[in-house]
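Engineer: starting from these lines, generate the structure:
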Amino acid sequence: MTTKLENLELAVRAIMADRSFELTSALGELTLVVDHADYLSVMTELRDNISTRFDELIDLCGIDYSAYADSSWQGKRFAAVSHLLSIANNWRLRVRVFAPDDEMPLLPSLSDIWSSANWYEREAFDLFGILFDGHNDLRRILTDYGFIGHPFRKDFPVSGYVEMRYDAEQKRVVYQPVTIEPRENTPRIIREENYAK
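Structural biologist: As a prediction, this is how the structure comes out:
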């Protein structure tokens, strides 16, 4: 007798039969890694195929792998990870796709397949700088329109580039270069005389 996870794995492998992919199972979940060239067709088939029927995109996020697990990453730097849900089959699937170019990460947009991708892709663009080809309104969603850079990239400075303050003379909010000096906090340790004796 096959389990639900094994049935899902068989269905996904049937869809991916002639494509390049990687499928792993960990902690009771499947992760499918697809090539960026097959991304749209795979996602469309995962939604439309009667054996999978992933009718909901419940999350999409960007990832910067430039410094992964305290070591240097050997693959592509930026990825988008989508979480799909099939209500009919009560299945979940994680799909990861890597952007082919680290300098200008560009992936196809899923907004024509699932309308929920709209704001998720805007968030990945705003925070990681991942561009989504075919997205009809790709603009910042969490940071200010004048914000410089993408704050979730691992090479983004912790204190940022500019700070904002109200200028009483100009009677408006102004941006200026960051004036915070980086410092290292060392905790003060207080020990009693006969501690742990």
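Engineer: from now on I want contacts and neighbour counts done on CA atoms only, so please keep to that.
Structural biologist: Will do.
Engineer: ok, residue 129 touching residue 151?
Structural biologist: No. Counting by CA atoms under 8 Å, residue 129 sits too far from residue 151 to count as a contact (9.0 Å).
Engineer: who has more neighbours, these two?
Structural biologist: residue 129 (23 against 18; other CA atoms under 10 Å).
Engineer: now do the strands in the protein.
Structural biologist: 21-26, 29-34, 56-64, 67-68, 71-72, 78-86, 91-98, 106-108, 131-133, 162-167, 172-177 (DSSP state E).
Engineer: ok, and for stretch 83-102, which residues are buried?
Structural biologist: 83-86, 91-100 (16 or more other CA atoms under 10 Å).
Engineer: ok, stretch 11-27 next?
Structural biologist: Neighbour-count burial for stretch 11-27 [16+ other CA under 10 Å]: 11-13, 15-16.
Engineer: for stretch 45-64, same thing?
Structural biologist: 45-47, 51-57, 59-64.
Engineer: residue contacts, the most centrally placed residue in the chain?
Structural biologist: By CA atoms, centre = their mean, the chain has its centre lying nearest to residue 62, at 1.7 Å. By CA atoms under 8 Å, 6 or more residues apart in numbering, residue 62 lies in contact with 78-81, 124-125, 127-128, 130.
Engineer: please apply the same query to residue 22.
Structural biologist: 32-34.
Engineer: what is the neighbour count of the residue nearest to residue 113 when sequence neighbours are not counted?
Structural biologist: Leaving aside its sequence neighbours, residue 113 sits nearest to residue 44 (CA to CA, 6 or more residues apart in numbering; 6.5 Å). By the criterion of other CA under 10 Å, residue 44 has 17 neighbours.
Engineer: distance of residue 44 relative to residue 151?
Structural biologist: Residue 44 is 31 Å from residue 151, where distance means CA to CA, to the nearest Å.
Engineer: ditto for residue 81
Structural biologist: 18 Å.
Engineer: can you check residue 173 too?
Structural biologist: 21 Å.
Engineer: now the second one, please; I'll put the structures next to each other:
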Amino acid sequence: MTTHLEALQGALASALGERAAITVALGEITLVVKADDYHAVMQTLRDNAALGFDQLIDLCGVDYSTYGEGTWEGPRFGVVSHLLSVKHNWRVRVRTFCPDDEMPIVASVTDIWRAVNWFEREAFDLFGIIFEGHSDLRRILTDYGFIGHPFRKDFPVAGYVEMRYDAEQGRVIYQPVTIEPRENVPRVIREEKYGMK
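Structural biologist: Prediction:
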């Protein structure tokens, strides 16, 4: 007798073949898909009756530059999506990597799931990942004049510019950051009998 997870794994292997690497860990299935196959695989995951992933629950960008304490040797940027099949009560994680670290581009899936629109805009805004084919790819969380992508691991914690209201000019102005960078290391005090009565 096959388990629910084994049935899903078999259906995925049958529908996707060599287009996706399937791994199972901690009771969850993850598909790793090449960027060139990403859109076609996502279309198959939704349209194949044996799979029926009709809902995209989440999509996020990932910066792998310091992953594994700097031992990661793969592409720097990735996109991770979580899909749900209500009919079959299945969930799957789909991961794809942007082939170019300098200009991270992956296909948009807004034509497959309309709900992914804001998720892709968020990944663009915070990580700089470009979703090719997205009809309205613009910033969603940061200001339109914001420089850079704040969730990248190399983005400075203090940022590049700060904004403030200038009463003399009667408007908001941008200026270079004036705070001196510093590293806060918490002081840990351990008492020998702390918490004991």
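Engineer: superposing both, give me the TM-score.
Structural biologist: Taking TM-score structural alignment, normalised by the length of the first structure as the basis, the two superposed chains have a TM-score of 0.94; 194 aligned residues with a CA RMSD of 1.6 Å.
Engineer: what two of the buried residues of stretch 45-64 of the first structure are the furthest from one another?
Structural biologist: Greatest spatial distance in these: 51 and 64, 32.6 Å, computed using CA to CA.
Engineer: can you add distance to residue 180 of the first structure and give the buried residues of stretch 11-27 of the first structure back as a markdown table?
Structural biologist: Putting the buried residues of stretch 11-27 of the first structure into a markdown table (distance: CA to CA, whole Å) gives the following:
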| residue | distance to residue 180 of the first structure |
| --- | --- |
| 11 | 54 |
| 12 | 51 |
| 13 | 53 |
| 15 | 53 |
| 16 | 51 |
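Engineer: taking those residues one by one, which sit in helices?
Structural biologist: Among the buried residues of stretch 11-27 of the first structure, the members found in helices (DSSP state H) are 11-13, 15.
Engineer: between those residues, which sits nearest residue 120 of the first structure?
Structural biologist: Nearest to residue 120 of the first structure among those, with distances taken as CA to CA, is residue 12, at 23.9 Å.
Engineer: which residues does that closest one contact?
Structural biologist: 46, 52.
Engineer: what's the nearest residue to residue 51 of the first structure if we skip its chain neighbours?
Structural biologist: residue 11 (6.1 Å).
Engineer: the one you found contacts residue 52, correct?
Structural biologist: Yes. Look at residue 11 of the first structure against residue 52 with CA under 8 Å: they come within range, at 6.5 Å.
Engineer: the nearest residue to residue 22 of the second structure once chain neighbours are set aside: neighbour count?
Structural biologist: Counting by CA to CA, 6+ apart, residue 22 of the second structure lies nearest to residue 31, which is 4.8 Å off, once chain neighbours are set aside. A total of 22 residues lie near residue 31 of the second structure under the criterion other CA under 10 Å.
Engineer: what does residue 187 of the second structure give?
Structural biologist: Neighbour number of residue 187 of the second structure under other CA under 10 Å is 6.
Engineer: wait, what's in contact with the equivalent of residue 123 of the first structure over in the second structure?
Structural biologist: Matched by TM-score structural alignment, residue 123 of the first structure corresponds to residue 122 in the second structure. Taking CA under 8 Å, 6+ apart as the criterion, residue 122 of the second structure is in contact with 60, 139-141.
Engineer: filter those residues to the buried ones?
Structural biologist: 60, 139-140.
Engineer: can I get those residues in JSON lines with distance to residue 20 of the second structure?
Structural biologist: Shown next, in JSON lines, are those (distance: CA to CA, whole Å):
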{"residue": "60", "distance to residue 20 of the second structure": "19"}
{"residue": "139", "distance to residue 20 of the second structure": "31"}
{"residue": "140", "distance to residue 20 of the second structure": "31"}
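Engineer: between the residues you listed, which is nearest residue 114 of the second structure?
Structural biologist: Distances from residue 114 of the second structure to those, taken by CA to CA, are shortest for residue 60, at 15.3 Å.
Engineer: thought residue 82 was touching the closest one, still the case?
Structural biologist: No. Taking CA under 8 Å as the definition, residue 60 of the second structure is not a contact partner of residue 82, at 9.2 Å.
Engineer: can you tell me the closest non-neighbouring residue to residue 175 of the first structure?
Structural biologist: residue 164 (4.6 Å).
Engineer: doesn't residue 174 make contact with that neighbour?
Structural biologist: Yes. Residue 164 of the first structure lies in contact with residue 174 (CA under 8 Å); the separation is 5.7 Å.
Engineer: mind checking the end-to-end distance for stretch 74-94 of the second structure?
Structural biologist: 17 Å.
Engineer: my bad, stretch 122-136 of the second structure
Structural biologist: Stretch 122-136 of the second structure: ends 12 Å apart by CA to CA.
Engineer: also stretch 137-147 of the second structure?
Structural biologist: 16 Å.
Engineer: distance from that stretch to the middle of the chain?
Structural biologist: Put simply, stretch 137-147 of the second structure sits 17 Å off its chain's centre (CA atoms, centre = their mean, to the nearest Å).
Engineer: ok, stretch 111-126 of the first structure next?
Structural biologist: So, by CA atoms, centre = their mean, the centroid of stretch 111-126 of the first structure is 11 Å from its chain's centroid.
Engineer: name the residues of it that come out as buried.
Structural biologist: 111, 113-114, 116-126.
Engineer: could you dump those residues into TSV with distance to residue 185 of the first structure added?
Structural biologist: TSV is the format used below for those (distance: CA to CA, whole Å):
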residue	distance to residue 185 of the first structure
111	45
113	48
114	46
116	42
117	41
118	41
119	37
120	36
121	36
122	35
123	32
124	32
125	33
126	30
